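Novice: Here is a sequence together with a model predicted from it:
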Amino acid sequence: MSLAWFDLAMVTEGICQEVKRIDTQELKGRVFDIIVVGGGITGAAVAHEAALRGRSVALFEMNDFGSATSAATSKLIHGGLRYLKNGEFGLVRESLRERRILGDIAPNLVEPLRFLIPRYSRRFRKNVPLRLGMWLYDQLSFDKSRVAEPKNRLPRRALFSAAQTLESAPALDSFGLQYAVSYFDYANVNPDRMTMAFLKTACEHGALVANYAKVHSLVRDGNRIVGVQVTDRLTQATYACYGKWIVNCAGPWSDKILNTNQAATARQPVRSEGVHLITSKFRFQDAVAMETDHGDHLMFLPWRGLTIVGPTDKPYTGDPDNYAPTAASVQELIDKVNALLPAEPVGGAFSRSDILFHYGGLRPLVGLDTQQDSYSASRRYEITDYSRQGMPGLICVEGGKYTTSRGLAAQVLDLLMRQSGWPSASQDSSRYVLSPCRVGPYQQFIDDLMTGYESGFQPETISYYARNYGVEAKMILDKAREHPEGREMLTQDGEIMAEVDYVLEHELVYTLDDLLFRRTGIGWMGKPSDEVFRKIAKKLGQRLNWSLADQQRSIVDCLEKRYTLP
């Protein structure tokens, strides 16, 4: 039985457009129920869960929201098929349940994506376990069609013939290809917009948030942790914020928070590096997942008319502050592509010149005591109450994956509600639609947008904003109507200049990196033209009172950081 839209908590008034940064005057004399350290998807989900349950919450992120691990995903909401190999049935089932929930509460931000796993005669012995695993994955996702939005209901697994497989993925090697196993997960085309949707919903319910606000130490009262000391990285001012509970959601930096002022002895975390490449050299109608000769996997993911290739998955032992993808990681992916795809169908071997963009990030792992094989490591999470280590008031969240962040947050709040004796939740986050995502039946929503804005806008532009901004799409399109220069097309799939104006006005943008990669998706499609760079830097500079030299410096910094291949 499928849910209907009236089964979900929908709010039609008071949509939260604007994210306001914490004003330190708001902190004077105030003790929050919860302080969240870290503004990636985990921290955003914890703040969202706390605010929905009626708790006062403040969140601090040392860089930009969602700028580290959360920005380096494969852009999927998935159950984790490969974790079945490790016998992690509970993790897979939890992930599949959370996948379904996100299909309900963020219906425009996810969409079904067919995966193909091609099977070759030379790997015959591995075909039987795969088909058994796919059967089990299907059984564990028994509720995949129980979503309110019809477009997000997922079909069952199927088999593709060799001919069907090559039609969908002509770049594959045809020699020895027998068939492909087909199944569905969700694409999350723009994870940064989903992170922002969680933050906006938290703010709608009273949460206070700040990016570029670094927690540099914990505040004690006796043994208890009662607050944090914060440095505002925009003004260099320092201030204290007090709370009944501090929840450390700093991901790969969690040990650094724990070690401030020797608050606790943190175990050395195990971090895994994941690097992806974006290319236009080959295109796939469906996602393709292939096993390499080394026993790991490589994915080819259709995305915005391009293809994402990745990820790498190996331990990282350095300081997370100094992390950047290396030439070795890029070459590793190039070599894997060339080992799996024949050169002839795609016009020659894959090379560095075919890479439009690259990105990478660190994942915190739990359950590993040494820097062993991170590929086979669990993606489960741990919630640690430091009361047991003589540090009451401090909770640390480690591990996990993007897909399970809401469920993780719910468990954190369950723990704090029990510890504090707070009354039961006022809202169920598994049924509460995120603020920008209250679109109702999606087909009707997009049909109405197409009808209302067909004059003056390309269909791909309307579709892009419907998917990525939900109800805020109208505000961006209206802004472009009022100012025709806002209709300038910036990407092949429909982004326009009015989006830049909108996020500058409403979403705490302080760098070109924030603007191009975490509010809009302009930068992900490859290097913008010099003219577009100048126009966008000028708009940001006008808002931040930058000189022309400041604008040019920001362009140079962005080019060096983002578009220089290691």
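Specialist: Noted; the coordinates are in hand.
Novice: use CA for all of it now, contacts and neighbours both
Specialist: Will do.
Novice: Go ahead and confirm Asn127 touches Gly133.
Specialist: No: between Asn127 and Gly133 there is no contact under C-alpha atoms under 8 Å: 9.9 Å.
Novice: Second structure follows, compare the two:
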Amino acid sequence: MKRALDPLHEEPFDIVVIGAGILGASIARDAALRGLSVALVEKRDFGAQTSANSLKLIHGGLRYLQHLDLARMRSSIRERSVWLRIAPHLVEPLPFVVPTSRSGLHRKTLLRAALQVNDMLSRDRNSGVPEERHIPAGRALSRNETLELVPELESRSLTGGVMFHDALMYSAERLVLAVIQGAHAAGAVVANYVEIQGRRSAGTGVTTLAARDHRSGSSFEVHARLVVNAAGPAAPTLAARLLGHSTLVETPYSLALNLVFPAREHRVAFTLPSSSRDPNSVVHTGSRQLLVVPWRQRSLIGTAHYPLAGRGGDLEAVEDGTVERFLAEINQAWPEAAFDAAKLEHVHAGLLPTLSDSGSSPVRLLKRHRVVDHGAEGAPWLISAVSVKYTTARLVAEEVVDHLFTRRGSTPPPCRTSHTLLPGAPASVAELLAAARRNYGELLEGEVLEHLVRSYGTGFPRVLDYRRTLPRWDERVEASAPVIRAQLVHSAATEMVCCAEDLVLRRTELGPRGLASDAALAAAAEALAAAPAPAG
């Protein structure tokens, strides 16, 4: 996948998708798989904004039981199964422990009943999913079992716990990239660092968009029969710019934070009661729950939601004091951990859509996605889509593409994205890893080889091909992470990398693990220079 802008200048596309986070990427892939000519453009790097802010969870919506939203829960369960099916190297089951107490809504009898409802609603959760990625049924835990898994839950009121399973992304960044690679493989023209700055004209069934390449500074035109605005928090601003007036897609946004700390050696994710309440819950369970998620030798803690001045746009920086405010909430819930800024490895920050009355704390999140057809505003060529979570982006994309066909006056062909594997997806991760160890075990240490299999799936041998031409190909970029020099050069040559930050922050786990050091960035710059083909 090389960065080439000339194809963007050619004949009009059926669809131009603006914004290459998980939603825009999913729309482009779906449309291309259904036979439309598609362009996908992103003004920054792929997945660089809200899609990069994540607890790495693909969740089945168990929490929606307390919202009494069974339909949303059911769709989340189905979409979790889809990701486990189409990207088993990048998504895997994750056990969760919720502590139980003697009274209130966290009594074991009530939580056991919740698990029974969850199991009933998710009875088909493993349909078509590789056996090694099956989601087990939930179960109750004794007090001793709970404390053996999470000693930090010790308290006089603890009676035990319940365990259920959700799904964890090995890399949220590479999952977005895999969806984009899938769109490209299906025929979509893809380009990062291309900004749509406005509309030149619209008529005779074709809209002309003004575009700018942020790498070269050049301007050019892109022609589309239909335009999909999937620009995330920038969607309202983009829609207004394309239409020349304020629009129906106006949506307020809030700041969401997830913090990354050194690993606490937990084998399970677990919940901790916070001092704040969950304003999105219909059944009030008292305090809201913080989630502690083990990921890649790190502990992720989230999610905090804070009001945001303004109505979306790009998030350039987190306001002073915001991280400290969340740290204080975490330490109140988990005083023994004594987290402070010195222990903080990385901050995931992004913007999430909220309800219109969320001008102050506590934030009330938008519960359902929005698809806005701007035909009512005199712009039948423009559709805007606002998603609310990573898990259901594929499903929202399916709705958008169905609408695109209807807008074109044709019957939508069947959607293929729920069963078409993403590039690199193996039939069995365990079998692929076993074969990798047999064939390459003498070349690389086990941790690095497993990392390559999990990151690239069946494509991992292409990284190893660099052993023939690249000096120190197997050298780790950072001693504490299994990322090697060959990965940097491979990504620079084949994954549309334009700068060192792209490599460190979004093609490897170095940035998300808090390892974006000067040395890592220098190694990335060296890889860009050594890549056998220019990235752009």
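Specialist: Nice, I can see it. Please read all numbers here as calculations on a predicted model, not as lab measurements.
Novice: TM between them?
Specialist: Remark: TM-score between the superposed chains equals 0.91 [TM-score structural alignment, normalised by the length of the second structure]; 520 aligned residues with a C-alpha RMSD of 2.4 Å.
Novice: which residues do Asn127 and Gly133 of the first structure both contact?
Specialist: By C-alpha atoms under 8 Å, 6 or more residues apart in numbering, Asn127 of the first structure and Gly133 have no common neighbours.
Novice: Check which helices and strands the helix or strand harbouring Ala434 of the second structure sits against.
Specialist: Assessed by DSSP states H and E, Ala434 of the second structure sits inside helix 429-440. Applying 3 or more C-alpha pairs under 8 Å, 6 or more residues apart in numbering; DSSP states H and E, we find helix 429-440 of the second structure packed against helix 446-456.
Novice: residues in the first structure aligned with the helix or strand following the helix it packs on?
Specialist: Later in the chain than helix 446-456 of the second structure, the nearest helix or strand by DSSP H and E is helix 460-464. The alignment of helix 460-464 of the second structure onto the first structure (TM-score structural alignment) spans residues 473-477.
Novice: Can you tell me what sits against the matching stretch?
Specialist: Here stretch 473-477 of the first structure makes contact (C-alpha under 8 Å, 6+ apart) with 449, 453, 462, 465-466, 498-499, 502.
Novice: Mean per-residue distance, it versus the second structure.
Specialist: Superposing on the second structure and averaging over aligned pairs (mean C-alpha distance after the TM-score superposition for the first structure), stretch 473-477 of the first structure comes out at 1.3 Å.
Novice: can you pull the contacts of the residue positioned nearest the centre of the first structure?
Specialist: Centroid-nearest residue in the first structure: Pro191, 3.5 Å away (criterion: C-alpha atoms, centre = their mean). Pro191 of the first structure is in contact with 70-71, 73, 75, counting by C-alpha under 8 Å, 6+ apart.
Novice: The stretch 51-200 of the second structure: helices as residue ranges?
Specialist: 70-86, 108-121, 143-149, 172-185 (DSSP state H, counting those that start in this stretch).
Novice: The third one aligns to what range in the first structure?
Specialist: This means helix 143-149 of the second structure. Taking TM-score structural alignment, helix 143-149 of the second structure hits residues 162-168 over in the first structure.
Novice: ok, and for that stretch, which residues are buried?
Specialist: For stretch 162-168 of the first structure, the buried set under the neighbour-count rule, 16 or more other C-alpha atoms under 10 Å, comprises 162, 165-166, 168.
Novice: Assign the closest residue in space to His9 of the second structure that isn't next to it in sequence to helix, strand or coil.
Specialist: Take His9 of the second structure and drop its neighbours on the chain: the residue closest to it by C-alpha to C-alpha, 6 or more residues apart in numbering is Val222, 5.8 Å away. Using DSSP: H, G, I helix; E, B strand; the rest coil, the three-state assignment for Val222 of the second structure comes out as strand.
Novice: And the residue nearest to the centre of the first structure? What does it align with in the second structure?
Specialist: Pro191 of the first structure maps onto Ala172 in the second structure, by TM-score structural alignment.
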